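[1] no FASTA, just this:
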């Protein structure tokens, strides 16, 4: 593969790589005017983009672990051209080498890489400049790390660390994923009409939404969500509603992005309404309040075929993804365009 021009790498979450890749696409849709995915390997994506600052990707992401500048690619670390390309890209920059092999790809050790590269480079044990050597699916990629995800920053927003907790709340990493898949832009208006304890609203607020609308038919949930949003100092930009998701009290074309997790599963209440009936009515309302070409992201039990509801609501389905929850539940995440 030719790496002429600026090519970036992204390290994807191993648990749900297809979701991580869609999250990368979503963020690039929002943060750049142009991008192309040049190569996708196990755990790695190479892409080109005119994004203003590639660090934005890991700042926003829930399932992307790291981004960097790709320098050289080969099918062997013994290839002299590969080592030369790495050396010419780095010049006099001091680097520390870090080797990662995905699923055992690459029959070499970190010492082998050091022996191949360090005669040409200024290798240091304590340099803050990390030269990544990544092996996957028979290829070896050298890249200069730019930034890593700071997932520890999400720890303070985990469901049991919030003032108000309810069973079934999604963790902030997954909530962040949903919001990113909705293509929320900074300064945009975000809606979650099945808001629960406010997890999606918290992440939308942290991503720079100008207005976050958090609605739930259960007054205790709405008040609990408001308590959480106040605790994390998001309440100034958030409107919390006690409202029915099938009768959203908003005007037409007033929302830029919608992400939500309708009730289903062991710990959720649908107020005696079937998941399919409730979700189809919600999608009809979501179409009314969403701006043209905006995205609606929602989930449901795989065996209920949630994607069929988007089709029945005349939405354009752009993605379907599956996430194992427990033995009796596989969550299907549907991404649809208005």
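    Looks like it came in fine. Since this is a predicted model, take the numbers as computed values, not measurements.

[2] From here on, just use CA atoms for contacts and neighbour counts.
    Will do.

[3] so the residue nearest to residue 167 when sequence neighbours are not counted, which of the three states?
    For residue 167, ignoring the flanking residues on the chain, the nearest one in space by CA to CA, 6 or more residues apart in numbering is residue 267 at 6.0 Å. Secondary structure assignment for residue 267 (DSSP: H, G, I helix; E, B strand; the rest coil): coil.

[4] Alongside the first one, take a look at this:
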């Protein structure tokens, strides 16, 4: 059996921006990868058992994982030496042709500078001796991360998330069409993960606007359907999708309350209904609009399909869902600014 398929102890460090949202995204991606794992949390660090091959899936999908990897060795004490680290495991973590660096991160104290410098030097020297690989502090191919926690020390092979940088670049990149209400790429990706969007499956945004969510649905390989009443926004979203070289999408001008979509056609729905000054509901009051839309989703989603919806807390989406007989899998409030708290809600039909 390939070493990548063997179950090993792994870790991930999540963004500290919205801890509850980051945890929910992480748990949702584990579910998508079809494995159950016992999670041990320590602030924004999570330790779990899985195959190394699943790390690539986690790092590709997640918007809120900063880095992840596997644990080479761990000790319950801050040892003055590194003799407790198996040489064979240490040597196999770095290839001779790679350049590497050793970094430390403390979750317990801002101090311990002397110990951190000591273990960095010892590990760097040891790995260089065992593998003949070269140290490169600026642009290394590989990273050894030493985590100092309340439970001791963990020496890890760490992989940085490329997805986070790509998502941030999407926000700053010039798009053919822009609207102030367009959702940023990071939050759109998180919502796609919460809804269980998968490549080749049908994903639908009934309030697609200028296409912020559509771009992430398409980026994940879903068969993407967008709908909006506003023709100008629909055409703008088409320009944005084509600009990012997406082709597997359909756009419909229509009303989310009476969607022209076949029964049980969609695997998932990800949406951000209009609210606030920058958006228009075309004369429909936002709360009533969402109520009528939610009432229609059992006809649209396949059995066991998932909806992830964002909205101002003033819209009371969780209460509306409960009144309609739905059970919210997640309800996560996030503060956008002093005047807006956004509820992220997931519902399984």
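    Looks like it arrived, so ask away. Because the structure is a prediction, the values reported are computed rather than measured.

[5] picking that back up, from residue 206 of the second structure, how far out is the residue mapped onto the residue nearest to residue 167 of the first structure from the second structure?
    Under the alignment (TM-score structural alignment), residue 267 of the first structure pairs with residue 278 in the second structure. From residue 278 of the second structure across to residue 206 of the second structure, the span is 18 Å (CA to CA, to the nearest Å).

[6] Next: residue 85 of the second structure.
    54 Å.

[7] So residue 256 of the first structure belongs to a strand, correct?
    Yes. Residue 256 of the first structure forms part of a strand when assessed by three-state DSSP.

[8] Now check the second structure for the residue matching it.
    Aligned against the second structure by TM-score structural alignment, residue 256 of the first structure finds its counterpart in residue 267.

[9] That match touches residue 200, doesn't it?
    No. Judged on CA atoms under 8 Å, residue 267 of the second structure makes no contact with residue 200 at a distance of 10.0 Å.

[10] Can you pick out the residue with more neighbours from residue 85 and residue 206 of the second structure?
    Between residue 85 of the second structure and residue 206, counted using other CA atoms under 10 Å, residue 206 has the larger neighbour count: 24 against 16.

[11] can you tell me the helix or strand for the closest residue to that one other than its chain neighbours?
    The shortest distance from residue 206 of the second structure to any non-neighbouring residue, by CA to CA, 6+ apart, is to residue 227 (4.7 Å). Element membership of residue 227 of the second structure [criterion: DSSP states H and E] is strand 223-228.

[12] Now tell me what touches that strand from outside.
    With contact meaning CA atoms under 8 Å, 6 or more residues apart in numbering, strand 223-228 of the second structure is reached by 199-209, 211, 214, 217-218, 234, 248-256.

[13] Just after that strand, pick out the following helix or strand.
    Strand 223-228 of the second structure is succeeded, C-terminally, by helix 231-243 (DSSP H and E).

[14] Can you list the buried residues in that following helix?
    For helix 231-243 of the second structure, the neighbour count (16 or more other CA atoms under 10 Å) marks 233, 234, 235, 236, 237, 238, 239, 240, 241 as buried.

[15] what does stretch 291-306 of the second structure give?
    291, 293, 294, 297, 298, 299, 300, 301, 302, 305, 306.

[16] got TSV for the buried residues of helix 231-243 of the second structure, with distance to residue 271 of the second structure too?
    Shown next, in TSV, are the buried residues of helix 231-243 of the second structure (distance: CA to CA, whole Å):
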residue	distance to residue 271 of the second structure
233	15
234	15
235	18
236	17
237	14
238	17
239	19
240	17
241	17
